[in-house]
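In: Please work out how this folds:
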Amino acid sequence: MEATTIHGTVAVLCPPGGPKLGSEQDALALRGAGDEQDAGLIVVPVGRMAPEFFVPENGMLDAFVHRLTRAGRRVAFVGDLADRMAGSTALAAYVRRCNAGGAVLFVRTREELEARLA
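Out: Next comes the predicted model:
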């Protein structure tokens, strides 16, 4: 995985192509990549996540995020979730809560992520 620095934060960038992610094991693998780079932020494209990942009621999203943040990592999901949030008040509320805190971010673009980290 590629590492970069965004406004003083070392970030590991999960590539957009590859198998779908969503399990706790996937989160541990990303955390390991972050450990290798001493990264404070893991950046994950929304398109890499399994379709059922963004259904808060099934617990996948919470478990995945917990595995990353418990180790002191921040996580940013980059991509458009507008359609999914329009169809799920639970997801929309989850995204709002996360974006208010800062340990977990949901942004539409890399530029928006950079602005949030500035």
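In: Please make it C-alpha for all contacts and neighbour counts, starting now.
Out: Noted.
In: Distance-wise, check T5 relative to G17.
Out: Between T5 and G17 the computed distance is 21 Å (Cα to Cα, to the nearest Å).
In: if you count what's nearby, which of the two comes out ahead?
Out: T5 (12 against 9; other Cα atoms under 10 Å).
In: before we move on, what SS does that one have?
Out: With DSSP: H, G, I helix; E, B strand; the rest coil as the basis, T5 sits in strand.
In: hang on, it packs against L13?
Out: No. Using Cα atoms under 8 Å, T5 is not in contact with L13; the gap is 10.2 Å.
In: Quick check: buried residues in the strand or helix carrying A93?
Out: If you go by DSSP states H and E, A93 is part of helix 89-101. By neighbour count, with 16 or more other Cα atoms under 10 Å as the criterion, the buried positions of helix 89-101 are 91-92, 94-95, 99.
In: what's the answer for stretch 104-118, then?
Out: 104-108, 113.
In: Which member of those is positioned nearest D83?
Out: Looking at the buried residues of stretch 104-118 and their distance to D83, the nearest is R108, at 12.1 Å (Cα to Cα).
In: residue contacts, that closest one?
Out: Residues near R108 by Cα atoms under 8 Å, 6 or more residues apart in numbering: 78-81.
In: I'd like the structure of this one too, to check against the first:
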Amino acid sequence: MPDSLQDFSGTPVLVYAPDGPPLRNENDALDVIGESGYRGATWVAVPVERFTDEFFRLRTRVAGDIVQKFANYGMGLAVIGDISRHLDASSALRDFVRESNRGARLWFLPDADALRSRLARS
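Out: The predicted structure is shown next:
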């Protein structure tokens, strides 16, 4: 399945395929942000398979660096998929996910339908 621009309740979302290159760092995030902006998206849905394990280990600062780039450019980021194994391993990550999901620009969701529903309520 290729990456595709989709309309989620009036919000243009670039939905990334699970089998592409991983987002490892800020430069990878900038590439995603640039492509998304070029294609007219205001949100990006990235499957968990596209993130390295370092993203889910907060002490590495990878998540913070990537998330900060999305915030700087005003682009929403949805991490899509099952992250339960990462949550089980880290109370700090559980807190980060809980706080992120209370916000408006970074969400950890189980699937694209949950993103579609959340954007419809926004």
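In: Tell me how the two chains score on TM-score.
Out: Put the two chains on top of each other and the TM-score (TM-score structural alignment, normalised by the length of the first structure) is 0.95; 118 aligned residues with a Cα RMSD of 1.0 Å.
In: The helix holding A93 of the first structure vs the second structure - mean distance after superposition?
Out: Its aligned residues in the second structure lie a mean 0.4 Å from helix 89-101 of the first structure after superposition (mean Cα distance after the TM-score superposition for the first structure).
In: For that helix, grab the matching residue range in the second structure.
Out: Mapped onto the second structure using TM-score structural alignment, helix 89-101 of the first structure covers residues 91-103.
In: Could you check how far the matching stretch is from the centre of its chain?
Out: Remark: stretch 91-103 of the second structure is offset 13 Å from the chain centroid, using Cα atoms, centre = their mean, to the nearest Å.
In: count of residues packed around the equivalent of G22 of the first structure over in the second structure?
Out: Using TM-score structural alignment as the criterion, G22 of the first structure maps onto R24 of the second structure. Counted with other Cα under 10 Å, residues neighbouring R24 of the second structure total 18.
In: And the alignment partner in the second structure of R67 of the first structure, how far from G34 of the second structure?
Out: Counting by TM-score structural alignment, R67 of the first structure lines up with K69 in the second structure. From K69 of the second structure over to G34 of the second structure the distance is 11 Å, taken as Cα to Cα.
In: Neighbour count: these two, which is higher?
Out: Neighbours of K69 of the second structure and G34, each counted by other Cα under 10 Å, are more numerous for K69; the result is 17 against 14.
In: residues in contact with that one?
Out: K69 of the second structure makes contacts with 26, 29-30, as judged by Cα under 8 Å, 6+ apart.
In: swap in L106 of the second structure?
Out: By Cα under 8 Å, 6+ apart, the contact list for L106 of the second structure reads 67, 76-79, 100.
In: residue ranges of the strands in the second structure, please?
Out: Secondary structure of the second structure (DSSP state E): strands at 4-8, 11-15, 43-47, 76-80, 106-109.
In: Now distance to D88 of the second structure too, for those strands, in JSON lines please.
Out: Formatted as JSON lines, those follow (distance: least, Cα to Cα, whole Å):
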{"stretch": "strand 4-8", "distance to D88 of the second structure": "30"}
{"stretch": "strand 11-15", "distance to D88 of the second structure": "27"}
{"stretch": "strand 43-47", "distance to D88 of the second structure": "19"}
{"stretch": "strand 76-80", "distance to D88 of the second structure": "17"}
{"stretch": "strand 106-109", "distance to D88 of the second structure": "15"}
